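Engineer: what's the 3D shape of this:
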Amino acid sequence: MFINVRLPDGSVHRLEALEGWRVMEVIRDWGLPIKAECGGACACATCHVWVGKEWAGKLVQPTDEESEMLDGAFQVDERSRLCCQIIMTPELDGLEVELAPESLADDADIPVAVGSSG
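Structural biologist: Have a look, this model is predicted:
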């Protein structure tokens, strides 16, 4: 399975993902510069992403807790989600998300190496 992540600079990264993993974990573990300050506890909004329009209907609806956290994020729209709350399933293979600028880690100028070997 794969997810496609667009960064604020316009670059797109295709990342291999495992079933049951949170999208935030996939992004973080491949070395992309995501803040994700609470580590996936749905206690901040520093993993705010915009989900591709064609994918929004395939996701589990956000919980009240997630919606409340998104209230504190910037540029929230109908595509906004916290990627720590999106769990990878086979139905989400190819998921497209864009990392919101405020979710970019402060050290984002560090070059990243992502992708799968082989």
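Engineer: when you work out contacts or count neighbours from here on, use the C-alpha atoms and nothing else.
Structural biologist: Noted.
Engineer: tell me how far the most centrally placed residue in the chain lies from Asp93.
Structural biologist: Centroid check for the chain by C-alpha atoms, centre = their mean gives Cys83 as the closest residue, at 3.9 Å. From Cys83 across to Asp93, the span is 15 Å (C-alpha to C-alpha, to the nearest Å).
Engineer: one more: Lys53?
Structural biologist: Lys53 is 15 Å from Asp93, by C-alpha to C-alpha.
Engineer: do a quick rundown of the strands in this structure.
Structural biologist: 2-6, 12-16, 48-51, 80-82, 95-99 (DSSP state E).
Engineer: would CSV of the ones you listed with mean neighbour count be doable?
Structural biologist: Listed next are these as CSV, based on neighbours: other C-alpha atoms under 10 Å:
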stretch, mean neighbour count
strand 2-6, 20
strand 12-16, 18
strand 48-51, 25
strand 80-82, 25
strand 95-99, 23
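Engineer: one more, please, to line up against the first structure:
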Amino acid sequence: MEQDVNIKIIDREGVAHDIVAPTDMAMNLMEVVRSYELAPEGTIGVCGGMAMCASCQCYILSDHELPEMQDDEDAMLAEAFYVKENSRLGCQIAITPELEGLEIELAPES
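Structural biologist: The predicted structure follows:
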């Protein structure tokens, strides 16, 4: 059974986008941002989603229970710019039905 989730993404210009993301395509948050072209080409997902560049850093604005941060994501955020308490790498957040209503803001470009 396919299910789409509604996500609000605030881009780097401060514009809010209400988008619909599929849960049946094994996508992550970074890939959704790229597919909707919410960041200029070449400024997000530079490493291809390997948690090696932090170009997809985002701030989680809603109160969602997300998967626990793995060591490689934690290490990358430790070296990134503009990190906040609610920072996560979009490439490490799979689009699942539990993300319904998620609100995020893209971090400034490093």
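Engineer: superposed, what's their TM-score?
Structural biologist: The TM-score (TM-score structural alignment, normalised by the length of structure 2) is 0.85; 101 aligned residues with a C-alpha RMSD of 1.3 Å.
Engineer: aligned counterpart of the residue nearest to the centre of structure 1 in structure 2, please.
Structural biologist: Here Cys83 of structure 1 is matched to Gly90 in structure 2, going by TM-score structural alignment.
Engineer: pretty sure Arg34 is one of the things that match touches, is it not?
Structural biologist: No. Gly90 of structure 2 is not in contact with Arg34 according to C-alpha atoms under 8 Å; the separation is 10.6 Å.
Engineer: map Pro101 of structure 1 onto structure 2.
Structural biologist: That one, Pro101 of structure 1, aligns with Pro108 by TM-score structural alignment.
Engineer: nope, Glu68 of structure 1 is what I was after
Structural biologist: So Glu68 of structure 1 corresponds to Ala75, using TM-score structural alignment.
Engineer: any idea how far that match is from Met50 of structure 2?
Structural biologist: Relative to Met50 of structure 2, and taking C-alpha to C-alpha, Ala75 of structure 2 is found at 12 Å.
Engineer: enumerate every residue touching the residue nearest to Lys84 of structure 2 when sequence neighbours are not counted.
Structural biologist: Among residues not flanking Lys84 of structure 2 along the chain, Tyr59 sits closest, at 7.4 Å (C-alpha to C-alpha, 6 or more residues apart in numbering). Neighbour list for Tyr59 of structure 2: 84, 86-88, 104-107 [criterion: C-alpha atoms under 8 Å, 6 or more residues apart in numbering].
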